[in-house]
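Novice: I would like to see how this sequence folds:
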Amino acid sequence: MKEKYIVALGRVCIDEYYVTNEWPLMGEKKFVKPLEARIGGMVANAASVLAGYGIKVCYLDLLPKTAPSTASILEDFRNYSVSTQLIQFDPDIAETKCMIFLKEAERVIFITDVKRPPIRLEGQSRKLFFQAAYVYSTLPDLQELDSCDQVLAEYVAGGGKIAVDVEADSFTNAKEADHWFTCCSLVFMNQQAFDKYRGASDDADAARRLLELGPKMLVVTKGRDGCTVISKERVFSRESYRVQAVDTTGAGDTFNSSFLYGMIQGYTPEKAAEFASAAAARAVTAVGPRAGVAKAADVERFIRDYQV
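Specialist: As a prediction, this is how the structure comes out:
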């Protein structure tokens, strides 16, 4: 029987923030204003949001054993009530950094491509992984597991569910993505990823093809334009909450994890989409990748206040 906790599998990043008044052209030089560095990472952001709602989350990643950031990352997870018992350490890898350049409320992100060995699941780590009710990850992060195809197939065969966050740069083509979607239950795609995935197909055909692979639901997020939720039974769209955005970093992570929280709590897809949209809107009103961390009551209060 699966335990009621989630394994979050993904790279933790050191987010270095910079503010610019104007995007440079190639070959130009511009000054930027540095802001305080923060601990982020797509999956780490989502894990912190889920833990804030009271969901038990065990984080799985490979960290550099001696890097100055490692102790800070572990402390940060503890502060957000995310379990670090699955985290592994390697003395020979470098830390992963994100360089985030803000202009008004939008941003450009550069991520360092750090080469790492596969993550091996052995002993107690393997037991904890396979007993989790959900694994939340990204396509590249799933592939960091040693013998990933075998591990994921075994996990799903045992009743586990996988929720995956998909961005356009995380797959080469639809055929490659389809290979991984066969083991997924819930797929989140932003609009750019879905456009790349569907190619010359129309939206309905692309969504139908994806759902035929095994996922129960596809959620396409569209930023200020809301989201579309697609299952074999129905399709509906949800508008976003209009707020004055300060920093959109982590908004998608907040939406995805909040939607997943809603489904775990037994919300209807419509209610889950409303809750996730409110959580994401609330998150972008502050700077930082973890601005979406809140209690469920805070999000419900945002919904009530917004409607007044």
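Novice: going by C-alpha atoms from here, please, whenever you check contacts or count neighbours.
Specialist: Fine.
Novice: what about Lys30, neighbour count?
Specialist: Neighbour count for Lys30, taken as other Cα atoms under 10 Å: 10.
Novice: so who does it touch?
Specialist: By Cα atoms under 8 Å, 6 or more residues apart in numbering, the residues touching Lys30 are Pro24.
Novice: here is a second sequence; please produce its structure as well for comparison:
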Amino acid sequence: MSTNFGILTLGDAMITLNPATTGPLRFVSAFERKVGGAELNFAIGCARLGLRSKWISRLGKDEFGRAIYTFVKGEGVDMTDVAMVEGYPTSLNVKEIREDGSGKTFYYRHQSPVLTLEPEEIKAEMFEGIDVVHLTGVFLAIHRKNMDIVQKVISIAKGKGIIISFDPNIRLKMWSIEEARTAYHTLFPDIDILLTGRDEIKSIIGSDEEKELTSLAERYSIGQLVIKDGADGSALYADGQWLHKEAFPVKPVDTVGAGDGFDAGYLYSLLHGYGPEQRLEFANAVGALVTTVSGDNEGLPLMEEVLSFINKEAVVER
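Specialist: A predicted model of the protein is given here:
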């Protein structure tokens, strides 16, 4: 298991409060505290696979901020550029689960600590030893000024020849689809790898037909367009060709974090020289394993767990 490759991401983190009982949130009196956030999940997923994983963020200088910091550091993520700030409470994410299994998520991220991060704080030295920068639309949605930070990140990364990957990760509770589309199309020309859910890309460009997806990749010179399609597997458009890979059969109990895990798996396999089909297989395996465990990042697997899972499935198929 190599630890030579480095990945950097930046974004918010939250304390997730999961209800101890089902029903309307106003009647729930006990919660289980967890840690979540798209970019944070991704960083942890990369670290568990053995990559050198670096996360840039800001946390509230409060008890929840300390809980997140301790947890993520314990996962082996580089926290050098994570600062704790006064006057900005650590964000919360409270879940409601009804008796039929349906649910809602309530975000309390006004005055998020990450709002204190400014473009001038992004320095070239942060990118030493980094091979891939992974960005998501969640960070962009928090505040419009974050586009300036992302563009600063992209500028430095491109100057150093670092691969740039992007996951739209649409959050329509945080901004409108029109705002999201404008931001994404601004970034697409600089993206080397686009990792997106099928429903997401359909919302962005109005279609999920291969012809339209091919046109998007060609128009913006996106070297690898990866479509995450849940139980229907995944697809990759690269070098003028489409490749499809079926999903692994699992009984999902919680799909939260599966997309973040898929991203980590795909980029791990890319950096380690896997071929196109093997990249999709590996990423599908990571995503599938995440769905078998309840929680935002509890199901993100270790490298040996992924290999065991893939080999076991291969034996069954033969």
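Novice: any chance you could compute the TM-score here?
Specialist: The TM-score (TM-score structural alignment, normalised by the length of structure 1) is 0.86; 299 aligned residues with a Cα RMSD of 2.7 Å.
Novice: need the three-state assignment for Lys4 of structure 1.
Specialist: Per DSSP: H, G, I helix; E, B strand; the rest coil, the secondary structure class of Lys4 of structure 1 is strand.
Novice: and what of Val187 of structure 1?
Specialist: Recorded secondary structure, Val187 of structure 1: strand (three-state DSSP).
Novice: how about the one 5 residues further on?
Specialist: Recorded secondary structure, Gln192 of structure 1: helix (three-state DSSP).
Novice: now it: closest residue in space that isn't a chain neighbour?
Specialist: Excluding the flanking residues, the one nearest Gln192 of structure 1 by Cα to Cα, 6 or more residues apart in numbering is Ala168, at 5.8 Å.
Novice: which residue lines up with the one you found in structure 2?
Specialist: Superposed on structure 2 with TM-score structural alignment, Ala168 of structure 1 falls opposite Ile170.
Novice: burial measure for that match, as a count.
Specialist: Neighbours of Ile170 of structure 2 under the rule other Cα under 10 Å: 24.
Novice: which residue ranges form the helices in the stretch 101-250 of structure 2?
Specialist: For the stretch 101-250 of structure 2, the helices defined by DSSP state H, counting those that start in this stretch cover 137-142, 146-159, 177-187, 198-205, 210-219.
Novice: coming back round to it: ok, the match of Ala168 of structure 1 touching Arg198?
Specialist: No: the criterion here is Cα atoms under 8 Å, and Ile170 of structure 2 misses it with Arg198 at 11.7 Å.
Novice: please list all residues in contact with the corresponding residue of structure 2 for Arg282 of structure 1.
Specialist: Aligned by TM-score structural alignment, Arg282 of structure 1 pairs with Leu289 of structure 2. Counting by Cα under 8 Å, 6+ apart, Leu289 of structure 2 makes contact with 250, 299-301, 306.
Novice: how about the closest residue to Ile163 of structure 2 other than its chain neighbours, what does it touch?
Specialist: What sits nearest to Ile163 of structure 2 in space, not counting adjacent residues and going by Cα to Cα, 6+ apart, is Val132, at 4.7 Å. Counting by Cα under 8 Å, 6+ apart, Val132 of structure 2 touches 6-8, 162-165.
Novice: and which of those is nearest Ser102 of structure 2?
Specialist: Ser102 of structure 2 has its nearest neighbour among the contacts of Val132 of structure 2 in Ser165, at 31.9 Å by Cα to Cα.
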